[in-house]
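[1] only geometry, no sequence info:
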C-alpha cells in the first residue's frame, strides 16, 4: 500500500513574484505536482522541478478550469499516490482562497498537509498604492470583505449569508473589498443606505503590485462612475475609508521634497 504523500497549501502573494516567501519557494521546488491558480505569477513556476506535473485550475468570472470539488479530489488523489503536492494560490490560502475547504478535505482523508501563508492582496495592493490600512488618528481597524457574497450569482457567493454592510459601514475604519468590481453600484448603494458618507475617500486598485497596476481615487458616492470612466477590470480591489486620503498627502510631500532638492 502506497504511503500517503504531503500537501502544501501555498500563498503566492498579491502578484509581484518577488513577494513570494522563502518557505513557499522551497515547497514549489520540492513538489512533484503543482496545482496553480490564474492569479499566480508565471515566474513562480520557474522554481518548479522540470519533472513536476503542472496542473492549471484557474477561475475567471463565468468559467472555471476546474470546480472546487474537482480541485479537492485531485489533491487527495495525488497525495494518496504518495506524491508531494503544492496547491499554489494567489494571495493567502486562507483569505478568500478556499484553502480552508481544501484543508478540511485533506484532513478528512488523513492526509498530512501544511499551510504556507502569503501576502494577501489587501495588504500588498494597498501598500503598493501608498495607502496605509491603519493610520494613527485616522484608522484603527480594517476589514477584508467579499463583494460577491449575496450577489445572487457565482460560485463564491453560493451558500453563504449576505455581507452585513449595515454593520461594516460604521464598525470598521477601512474596508477592503475583494471580488467587487461587478457589484460596485450595489456596494455603494448599501454603504450609503446605511449611513456611510458619500464623501468618504475610495481607491480602486487594479493589478495591485504588478507592472499593470493602476490606482484611482475618488469618493464613495461616485466610485461606480469612476470605475466605468477608467474601464476598471479584474483583478481589482476597492478600498473605502479616510486612510485612502493619506495617499494624496504622501504624493504632495514627495512633490514638495523633489522641488526643494531640485
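    Great, that's in hand. Given the structure is predicted, the values throughout are model-derived calculations rather than measurements. Residues are numbered from 1 along each chain as shown.
[2] drop to CA atoms for contacts and neighbour counts, all remaining ones
    Will do.
[3] which parts of the stretch 151-262 of the chain are helices?
    For the stretch 151-262 of the chain, the helices defined by DSSP state H, counting those that start in this stretch occupy 165-171, 184-193, 223-230, 245-261.
[4] state the three-state secondary structure for residue 8.
    Classification of residue 8 by DSSP: H, G, I helix; E, B strand; the rest coil places it in strand.
[5] contacting residues around it?
    With contact taken as C-alpha atoms under 8 Å, 6 or more residues apart in numbering, residue 8 is in contact with 27, 85, 86, 87, 113, 114, 115, 116.
[6] so how far is residue 238 from residue 114?
    30 Å (C-alpha to C-alpha, to the nearest Å).
[7] now do the contacts for the residue nearest the centre of the chain.
    Taking C-alpha atoms, centre = their mean as the criterion, residue 121 is the residue nearest the geometric centre of the chain, at 4.0 Å. When contacts are counted by C-alpha under 8 Å, 6+ apart, residue 121 is found next to 13, 14, 91, 208, 237.
[8] wouldn't the third one be in contact with residue 17 here?
    I take that to be residue 91. No - Residue 91 is not in contact with residue 17 according to C-alpha atoms under 8 Å; the separation is 11.0 Å.
[9] try this one next to it:
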C-alpha cells in the first residue's frame, strides 16, 4: 500500500457519523472543518482542550468523556484517531480496517487508510494538496503549496477564469491612494477576473499593466460624452458592458464612497437592474498623511479629524461645507481636491478664528514614487502652493498633527 500515492477524493459527510478519538490539539485543528462538512461528530476522549470543549458546549459535537473501547467505530463513515495512547490508536485503527471505515491517524500516517490534505478556501473553491511521495511526506511543503495557491487566488496574481455563463454585474472597486499594493485583496482578485475595466485617472494605474491582453481597459476621462454629462456617460458605459454579460470593474482611486461618486453609479446600475458589488478602498484622506508620517489623530493633540472637499471655494454658492464651524474645531482638517482653492480656504478659516500659524502639509501623489510633501501655515499656504508648484492630486492636512509627525526628511518613503 505504501508504494502507491493516495487517491484524492472529496468526502460528503453531511448527516454521516464521524468519530474523533482524542480531544487535544490535533482534534482542535481538524474539528472545525468536519463540523463545516455537516458530519454527525462523536468525540471520544476523557479530556479536551478548552476550544474543543466549547464546541461540545455549543452542540456542534457530541462528547463522550471516556477512553476508546472496541465497537466505537460501528456505523462510522470516517474516523480521526488522535489520542496519546499508541496502543489504543492501534486497536482503533484495526477496528476501522475491519469495518472498512476510512481512518486518519495522527501518530502513524503510514498505517492510516486516509490522509488529511493541506486545505484552503477561496470564493467557493476548496484547495487540497496531498504529497505523491509516499516515502518522503513533507506536511510543511504541502502546506506551503496550499498557501501559495490560496494567496494567489485571493490577491489575483493567480487567475482562474470562470467559464460558465455569469449574470451581468459590476464591481465598484476602491483602488486605494495610488500604490498598487494598497488595493484590497478582494479588489485585486475582481480586477484579475474582469472582462472590462473602466478606470479613473486616480486609480492605481500600475495594476492595469498586469491585466491579460483580452481585458478591455477604458479610461473614464476619455469616454465620448456627446450630449451626456461626464458621469452620465460613465454610468451608461457600465450598464452597456454589463448587459453584454461581461464582468465589469469600475476602478476608482481611494474609496468609491469618499468623494468618488460611487453611490451615483450604484443607483444608476440598480435602476437598470444590474447587480453591483462595492469593494471599499483605503481612502487617501487617512493613508496619504500616514505615508509621510502624519497621524490624523494623536493623543493630547487631536481627538477628531474632518474630511472635506475643496473642489469649490468657500464663497461659492455650490459649497455645502460650513467653513465657519470648521474654523472653530481644534482637531485635524483634511482637504481633498483643494489645491487650487487652498488660498481662499485658508483665508476663510483664519477669518473665522483659526490661527494663521496653524501648520499645513500638502502631500502630492501620496504613496507613489512621485510622492512629495510641502509644509506651510495657513498664513503662507496660498503663496507656498504657487511657489512650489504643487499640483493635484494632493491631500492637504491642516492642524497641529502636522508638527507631531516626523519631519519631511525623516518621513517614510514609498516603496
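    Right, received. Where do you want to start? This one's a predicted model, so the numbers in the text were calculated from it and none came from an experiment.
[10] residue in structure 1 paired with residue 272 of structure 2?
    Aligned counterpart of residue 272 of structure 2 in structure 1: residue 109 (TM-score structural alignment).
[11] just give the number of residues close to that match.
    Neighbour count of residue 109 of structure 1, defined by other C-alpha atoms under 10 Å: 12.
[12] now do residue 215 of structure 2
    Based on other C-alpha under 10 Å, the number of other residues close to residue 215 of structure 2 is 17.
[13] can you give me every residue that contacts the counterpart of it in structure 1?
    Mapped onto structure 1 by TM-score structural alignment, residue 215 of structure 2 lines up with residue 52. By C-alpha under 8 Å, 6+ apart, the residues touching residue 52 of structure 1 are 31, 32, 33, 34.
[14] would you turn the helices of the stretch 151-262 of structure 1 into CSV with mean neighbour count?
    Formatted as CSV, the helices of the stretch 151-262 of structure 1 follow (neighbours: other C-alpha atoms under 10 Å):
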stretch, mean neighbour count
helix 165-171, 16
helix 184-193, 18
helix 223-230, 16
helix 245-261, 12
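[15] quick check: residue 224 of structure 1 vs residue 215 of structure 1, distance?
    From residue 224 of structure 1 over to residue 215 of structure 1 the distance is 14 Å, taken as C-alpha to C-alpha.
[16] meant to ask about residue 165 of structure 1
    Residue 165 of structure 1 is 24 Å from residue 215 of structure 1, by C-alpha to C-alpha.
[17] what about the nearest residue to residue 339 of structure 2 once chain neighbours are set aside, how many residues nearby?
    Distance criterion C-alpha to C-alpha, 6 or more residues apart in numbering; nearest residue to residue 339 of structure 2, sequence neighbours excluded, is residue 392 at 6.3 Å. When neighbours are defined as other C-alpha under 10 Å, residue 392 of structure 2 has 15 of them.
[18] before we move on, what about the one 3 residues further on?
    Neighbouring residues of residue 395 of structure 2 were enumerated by other C-alpha under 10 Å; the total is 25.
[19] of residue 114 and residue 238 of structure 1, which one has the most company?
    A direct count of neighbours by other C-alpha under 10 Å for residue 114 of structure 1 and residue 238 places residue 238 higher, at 26 against 12.
[20] map the more buried one across to structure 2 for me.
    In structure 2, residue 238 of structure 1 lands on residue 396 (TM-score structural alignment).
[21] how about that match, nearest residue that isn't a chain neighbour?
    For residue 396 of structure 2, the spatially nearest residue (C-alpha to C-alpha, 6+ apart) is residue 362, at 4.5 Å.
[22] wait, that neighbour sits on residue 377?
    No - the pair residue 362 of structure 2 / residue 377 is not scored as a contact, 10.3 Å apart, by C-alpha under 8 Å.
[23] tell me which of the two has more neighbours.
    Each of residue 362 of structure 2 and residue 377 has its neighbours counted (other C-alpha under 10 Å); residue 362 has more, 29 against 18.
[24] contacting residues for the more buried one?
    373, 374, 375, 390, 394, 395, 396, 397.
[25] need the max-distance pair from these.
    Farthest pair in the contacts of residue 362 of structure 2 (C-alpha to C-alpha) is 390 and 397. Separation: 14.0 Å.
[26] between these two, which is the more surrounded one?
    residue 397 (29 against 18).
[27] neighbours around the nearest residue to the more buried one once chain neighbours are set aside, how many?
    Distance criterion C-alpha to C-alpha, 6+ apart; nearest residue to residue 397 of structure 2, sequence neighbours excluded, is residue 334 at 4.7 Å. Other residues near residue 334 of structure 2 number 25, with proximity taken as other C-alpha under 10 Å.
[28] give me every residue that touches residue 334 of structure 2.
    285, 305, 306, 307, 308, 395, 396, 397, 398.
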